[in-house]
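# sequence-free structure coming up:
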């Protein structure tokens, strides 16, 4: 029994490898990274401007939480650029930053939607206007999750302390928050992946079908972020190769890696869905194109 299961999973992994190549996931991840790069700084400026309306919170608090995900060189680039813009900003940066971030990010989400439909073997039937509205809606939803995650990280200690006081509980509220912070952020990220994988493809599907890819992408993204930071710190030679633009290259590579993980989760869901619809997994030799049920 275990040999048969192992063989099926090996076939699944082999087919996944082929699908990644056929759908040009690496190339599409580069396109996504480009648009994410364009959206990153306007979105951060919008987020920092929004944070300034909250009491006892400073832009450095947001940047400090960002440092936990980005490699050191990439974080220095982002923080330095944001500080330079904030020091000379004018009124209206909140609205302009939001518009610029939404436009750039929606282009990246549009590339995600295209590739996800390709993974599902679906030829898009939505017209351009509907596709753009969907991309903007998903961008707003994902942006809301990012903002909520940031606020949870920043306001979590204070909220947990106030909750302890309200309930009359004794103990260290900070220790409790430190224990639940990571699971909360992971669940929020899982929710973001689930929204993307559920609404992006033009296919009727159940929520349970998107969970394998969403869980895999969430775990891989957190793990890859930490491993990439470690690699850049311990083994990276970007400064020697690229000189003054090393930080830009590192940030682009990180965004490309993130985009690839997003697409990998979609490919997993598409294959699992086909495996659920058909008795046998298609043969590895040659790509058997079967249109997904819609």
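In hand now; what should we look at? Keep in mind the model is a prediction, meaning the values are calculated, not measured.
# C-alpha from now on. contacts and neighbour counts both.
Will do.
# can you give me the helices in the protein?
Using DSSP state H, the helices of the chain run over 2-22, 25-51, 59-66, 72-87, 93-119, 128-167, 173-199, 207-234, 238-242, 246-277.
# okay, these in CSV with mean neighbour count next?
Below are the helices of the chain laid out as CSV (neighbours: other C-alpha atoms under 10 Å):
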stretch, mean neighbour count
helix 2-22, 14
helix 25-51, 21
helix 59-66, 16
helix 72-87, 16
helix 93-119, 21
helix 128-167, 16
helix 173-199, 17
helix 207-234, 17
helix 238-242, 13
helix 246-277, 21
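# okay, pairing it with this:
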């Protein structure tokens, strides 16, 4: 699809439909040309390394205030969103840890938490590199600056994960102790899922804003990709669950490690979708000549962000003149 004429939209909602379609058409080539699938694979690897010590640490911490078995019981609530085999392997690990007579906070649990932070930081570093690639940026930040951003985003990611898991495990337990009627209890149980999706959307938007080495985009120019990534992640996870349950042969092919492969594939799918959302943001920005970055309005070329300093129509004109 040919590129649309550059607009002067101040928000993505002001882009005409043709400009939006043009931007979405370019995202496919953007993802392929920049090997987004390989970047997502490296992020998924560190996600897999982090998940099991994270479970051990969570259950150990939870064991200080309640029965650790409650966590693994509530993990089953993720069925339908996360592939059943992935839920099963997470649940089995949770059972193994929770039935350990030393399941409370220990040196092992602390070590698991530290390893979780280390692996998660590697995944975040992968996102930083991947988002630089997608946004067309080079990394120029100093090591200390990179480390500070990495630590901040990692802690935010871990905190978001803990809140999400707590919402899965804690809310039913809390409701059980409160004198609510059946209707109100049901509403509260279902309400946690939209709230969790809002948390996912916010976490993705934070990645888009602070991970790449560019002048940050305004929130309205981060929203389309974050919203698309959240919805695609939900639909993609559900679709992958259905595929694994009904059509795949992972267990026959990989045997006893089939569930681990499925979990790794789900991590890869999730990481790829986050990168895809960044690609949508980039190409939407390139459909307007208006400054999309934070702060005072700057002329094109002085915005310190490739997506804000260039437009798709400029690229088309350059290719036309070169031809």
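Yes, it's here. This one's a predicted model, so the numbers in the text were calculated from it and none came from an experiment.
# now what about the TM-score between them?
With the length set by TM-score structural alignment, normalised by the length of the first structure, the two chains reach a TM-score of 0.85; 281 aligned residues with a C-alpha RMSD of 2.7 Å.
# of all the helices of the first structure, which one is nearest residue 287 of the first structure?
Residue 287 of the first structure lies closest, by C-alpha to C-alpha, to one member of the helices of the first structure: helix 2-22, at 7.9 Å.
# elements contacting the closest one?
Helix 2-22 of the first structure sits against helix 246-277, with contacts defined as 3 or more C-alpha pairs under 8 Å, 6 or more residues apart in numbering; DSSP states H and E.
# against the second structure, where does the helix it packs on fall?
Aligned by TM-score structural alignment, helix 246-277 of the first structure falls on residues 258-289 of the second structure.
# for residue 283 of the first structure, find the nearest of the helices of the first structure.
helix 2-22 (8.1 Å).
# quick one, that closest one and helix 25-51 angle?
Here the directions of helix 2-22 of the first structure and helix 25-51 differ by 80 degrees (axes from the mean of the first three to the mean of the last three C-alpha atoms, to 10 degrees).
# any idea how far helix 2-22 of the first structure is from the chain center?
25 Å (C-alpha atoms, centre = their mean, to the nearest Å).
# with stretch 208-216 of the second structure instead?
Using C-alpha atoms, centre = their mean, the offset of stretch 208-216 of the second structure from its chain centre is 15 Å.
# for stretch 208-228 of the second structure, same thing?
13 Å.
# now do stretch 137-147 of the first structure
Centroid separation for stretch 137-147 of the first structure versus its chain: 11 Å, with C-alpha atoms, centre = their mean.
# show residues contacting it.
Here stretch 137-147 of the first structure makes contact (C-alpha atoms under 8 Å, 6 or more residues apart in numbering) with 47, 102, 105-106, 109, 188-189, 192, 195-196.
# in the second structure, point out the residues matching that stretch.
Matched against the second structure by TM-score structural alignment, stretch 137-147 of the first structure falls on residues 152-162.
# quick one: that stretch to the first structure mean distance?
For stretch 152-162 of the second structure, the mean deviation from the first structure after alignment is 1.0 Å (mean C-alpha distance after the TM-score superposition for the first structure).
# kindly report the same for stretch 260-278 of the second structure.
Once fitted to the first structure, stretch 260-278 of the second structure is off its aligned match by 0.9 Å on average (mean C-alpha distance after the TM-score superposition for the first structure).
# got CSV for the contacts of stretch 137-147 of the first structure, with distance to residue 286 of the first structure too?
Listed next are the contacts of stretch 137-147 of the first structure as CSV, based on distance: C-alpha to C-alpha, whole Å:
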residue, distance to residue 286 of the first structure
47, 47
102, 40
105, 35
106, 34
109, 30
188, 38
189, 35
192, 34
195, 32
196, 29
